[in-house]
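**Q** only geometry, no sequence info:
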């Protein structure tokens, strides 16, 4: 009899896992149907969300409440759907420059509002009531910064509740007495899964609720759901999942929400190759969060072994946008072989709707334990400083007629322009634009400078690094962002 029961339990587990795999694959395959097309860039604003929220306010399926205001008076909305006993609370963008999950929330809402997946949605909404609080920090989102208008990191304000946004989050959590809480963030694209070159595209944490890092049923349930979500991400971004250190932070919302009795699941959206606007990561959020909600509704997460949580690799931070290995660097009459790691740092435009790159060398020397989204082995290549083209161009328009690759091949990485438009922030060409009186500094490879140099082999310049972008001069620039303007 015991063997028969064990077999039935095993069969039921396999059947449930197969069901969840089916919905995951279907969600991934049909995603474009539900993707909210109006939110296609990271620098989204509060005003862009209001027409979408207004539509849900008119729908009988949803309950929409204004639950507070930001410091600058922007309304905070809670969007709820479902009638089940299990309360699931999801909030996003408590850091204003972390919008990936906000986009995914509106994809999820589109899915829930559709006429598809009726059996799966019935299973979710009869078992769970879902509550979404998108863009908790709209003032920070307005200027694409982490902190709110008060300069407070909302995620470190769970005790003093100094900010109105923090008080809203605490009040909603308490009023719902939520069973599960999804704390949705973005992390640096330079995190990698420990001891691998793969970016930590998604990272998780079931926060500790005390210094001893004890695991009770509440935290254990969060760990089990994370293990389930990890399995989903591995299908679409294998090896690209990390796990945050779980040291207790007594001021953090995630740690306290865990302590208050809600199974808190921290999700951090990191980097993905060639996904500057994080749209593939947005899709992974959509698929994994919906699948997690489904397994919560079915209760299948309960059978997941806790020890699987610790097997997820820890987050590390050893990624560069570009890593040059084994380059020969002539210095004071001697040749040295070094690695160079550089990152393309984003600079917001004045309206915070777009950005440009101002790259920096982050480290140099032996970088054998570091990785790059792009790595170039420069063995046999010598670093050569770029020159200023001897002719001063009258206007930027002239550059459209020049063969920039030929200039790079001849050793020029800077070109003078007499009349640079005042509103021009960056060079769209793979060569720096400098003013008629600007003098370039003495060339050195050192941490903190803009990475611009040439790579020469057997007397021929074959590659250029311009503002941290590697260019094969014979093939021309691929996926080039911008060069700099120095007036």
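**A** Right, received. Where do you want to start? Owing to the predicted nature of the structure, the values given are computational and were not obtained by experimental measurement.
**Q** every contact and neighbour count from this point should use C-alpha atoms.
**A** OK.
**Q** who's in contact with residue 372?
**A** Applying Cα atoms under 8 Å, 6 or more residues apart in numbering to residue 372 gives the contacts 197, 319-323, 341.
**Q** would you turn these into a markdown table with neighbour count, distance to residue 111 and secondary structure?
**A** Formatted as a markdown table, these follow (neighbours: other Cα atoms under 10 Å; distance: Cα to Cα, whole Å; DSSP: H, G, I helix; E, B strand; the rest coil):
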| residue | neighbour count | distance to residue 111 | secondary structure |
| --- | --- | --- | --- |
| 197 | 19 | 34 | coil |
| 319 | 28 | 35 | strand |
| 320 | 26 | 36 | strand |
| 321 | 20 | 35 | strand |
| 322 | 22 | 38 | strand |
| 323 | 27 | 41 | strand |
| 341 | 27 | 42 | strand |
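**Q** out of those residues, which is nearest to residue 311?
**A** The shortest approach to residue 311 among the contacts of residue 372 belongs to residue 197, at 17.8 Å (Cα to Cα).
**Q** what strand or helix carries residue 55?
**A** Taking DSSP states H and E as the criterion, residue 55 maps to helix 46-58.
**Q** put this next to the first one:
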């Protein structure tokens, strides 16, 4: 009996030590992330030239091998970056969709980690047991335009069977030549996904793709699930409740599903939204920590101790988030007062070379939104909504526009100001008021799809202004409104 108790104690102690080491590694990575962050990339709208210069810098590193493995339709080069000497091949590819760059940024942070003098023991273990391969920015033509599809106008992730695009051919050839044991399919998803039935955004969502319509689980897919369980455990330390699980319906044209079928344990990672993180720098950090933790678990085979059943416990992805949700406001129509919830989203609109953008706010839903959530949420019970009005005085110059008291104008319920045609030649304005032409007419009704420019009144005074989708105190509008719109 004593021997059995001693054995149990030893097992618990060893398990506890392993768990502590696992958590300690992730915690240190998170705490020391700034040491490894690639400072040449600070925004998610990156282009092929941005990564070419970084790859050029890496060529001098003796432990890293870089080879050109293909070209895009428009002739931009595709590169494979490899390191390590172990028997387990791990293949990570990013930006199959040109506007999904979060993991591309994280890949260069991870490469900085391996080039550093820190974590020598952990890196030695990882690189002796694994050979790790990165193919960053698989769709550079799409990245150039910051668009999902490639130059042919197809979704590369639906070209796994026909292999019409050179990008798809390259991905298939590299997967086959490596015969990789593990694959990481790195994507971005909409920021409006949430972890099912919670207000938490699905900041990171995972999927071990199905390899057939029956969604069977063999050893290959099961190993992917176990790695995901480990990554979820790590992320719960830093973004609790903000992990989702992507729908696993089989898609016979998709690369993830087919790569799983071809024998590579495939982990899909989707980077969603995080409050106050429009450039996804915090999500980039979470990618860095969770992917490195997964690479370590694969190298040590620690993932094998995880339970597949825990994969099923990760909440499903849902899509019930708004940028702004207003609850229970009153709105008058045809002499009758109604109670409404409003959901408002901020869309990004590309500028010139697609390196920058401006926002346009729209009402996307109204009515009973009790099953939805908002990044920003206000209980507007007792508040009355009125649509924004046009300021009666015309503004004739940029100087006049800068001199007006925008806060006072907003407090009086004006969301628009008529301006001289010389001020209407841009796509957006830095003023906290929308700029309009002489013949502009305000929306008469509150409807989904319309611009979000209205005011919430309480006791006869403006409590909040919603200007181009931004909820503000009128007195703070100049600092809180990112941009307004210009109506010609």
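**A** Good, I have the coordinates. Just so it is clear, the model here is predicted, and its values are computed rather than measured.
**Q** coming back round to it: what span of structure 2 lines up against the helix holding residue 55 of structure 1?
**A** Helix 46-58 of structure 1 corresponds to residues 48-60 in structure 2, going by TM-score structural alignment.
**Q** now do the contacts for residue 84 of structure 2.
**A** With contact set as Cα under 8 Å, 6+ apart, residue 84 of structure 2 has these partners: 63, 126-132.
**Q** count the residues that sit near the aligned partner of residue 352 of structure 2 in structure 1.
**A** Mapped onto structure 1 by TM-score structural alignment, residue 352 of structure 2 lines up with residue 350. When neighbours are counted by other Cα atoms under 10 Å, residue 350 of structure 1 registers 9.
**Q** residue 276 of structure 2 now?
**A** 10.
**Q** could I get the contacting residues of it?
**A** Contacts of residue 276 of structure 2 (Cα under 8 Å, 6+ apart): none.
**Q** and if you look at the one 3 residues further on?
**A** Residues in contact with residue 279 of structure 2, defined by Cα under 8 Å, 6+ apart, are 42-44.
**Q** sec struct for it, please.
**A** State at residue 279 of structure 2, reduced to three classes by DSSP: H, G, I helix; E, B strand; the rest coil: coil.
**Q** what's it aligned with over in structure 1?
**A** In structure 1, the residue matched to residue 279 of structure 2 (TM-score structural alignment) is residue 277.
**Q** what do you get for residue 324 of structure 2?
**A** Checking TM-score structural alignment: residue 324 of structure 2 goes with residue 322.
**Q** so that match sits right up against residue 373, yeah?
**A** Yes: counting by Cα atoms under 8 Å, residue 322 of structure 1 touches residue 373, with 6.2 Å between them.
**Q** which members of the contacts of residue 84 of structure 2 are positioned in strands?
**A** 130-132 (DSSP state E).
**Q** for ChimeraX, what selects the buried ones among those residues?
**A** ChimeraX command restricting these to the buried ones, with burial defined by 16 or more other Cα atoms under 10 Å:
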select :130,131,132
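**Q** which one of the ones in strands among the contacts of residue 84 of structure 2 is nearest residue 309 of structure 2?
**A** For these, the nearest to residue 309 of structure 2 is residue 130 (26.6 Å; Cα to Cα).
**Q** leaving out sequence neighbours, find the closest residue to that closest one.
**A** residue 86 (3.9 Å; Cα to Cα, 6 or more residues apart in numbering).
**Q** can you count the residues close to the aligned residue in structure 1 for the one you found?
**A** If you follow residue 86 of structure 2 across to structure 1 using TM-score structural alignment, you land on residue 84. The local packing of residue 84 of structure 1 (other Cα under 10 Å) involves 16 other residues.
**Q** isn't residue 84 of structure 1 right up against residue 122?
**A** No: using Cα under 8 Å, residue 84 of structure 1 is not in contact with residue 122; the gap is 10.1 Å.
**Q** point me to the helix or strand that includes residue 88 of structure 1.
**A** Using DSSP H and E, residue 88 of structure 1 falls in strand 86-92.
**Q** scratch that, residue 297 of structure 2 is what I was asking about
**A** In this structure, residue 297 of structure 2 sits in helix 281-300 according to DSSP H and E.
**Q** average offset between that helix and structure 1?
**A** Mean deviation of helix 281-300 of structure 2 relative to structure 1 after superposition (mean Cα distance after the TM-score superposition for structure 1): 0.5 Å.
**Q** can you classify the closest residue to residue 350 of structure 2 other than its chain neighbours by secondary structure?
**A** Using Cα to Cα, 6+ apart and skipping the chain neighbours, the partner closest in space to residue 350 of structure 2 is residue 357 (4.5 Å). Here residue 357 of structure 2 is recorded as strand under three-state DSSP.
**Q** surely residue 357 of structure 2 is in contact with residue 347?
**A** No: in this structure residue 357 of structure 2 lies outside contact range of residue 347 using Cα under 8 Å: 9.6 Å.
**Q** in the stretch 101-250 of structure 2, which spans are helices?
**A** Using DSSP state H, counting those that start in this stretch, the helices of the stretch 101-250 of structure 2 run over 102-115, 120-129, 140-145, 166-178, 219-238.
**Q** go through those and pick out the most buried.
**A** Among these, helix 140-145 has the highest mean neighbour count (mean count of other Cα atoms under 10 Å), at a mean of 25.
**Q** what's the mean deviation for it versus structure 1?
**A** Relative to structure 1, helix 140-145 of structure 2 is 0.3 Å off (mean Cα distance after the TM-score superposition for structure 1).
**Q** residue 304 of structure 1: how many residues sit nearby?
**A** 18.
**Q** that one pairs with which position in structure 2?
**A** So, by TM-score structural alignment, residue 304 of structure 1 is matched to residue 306.
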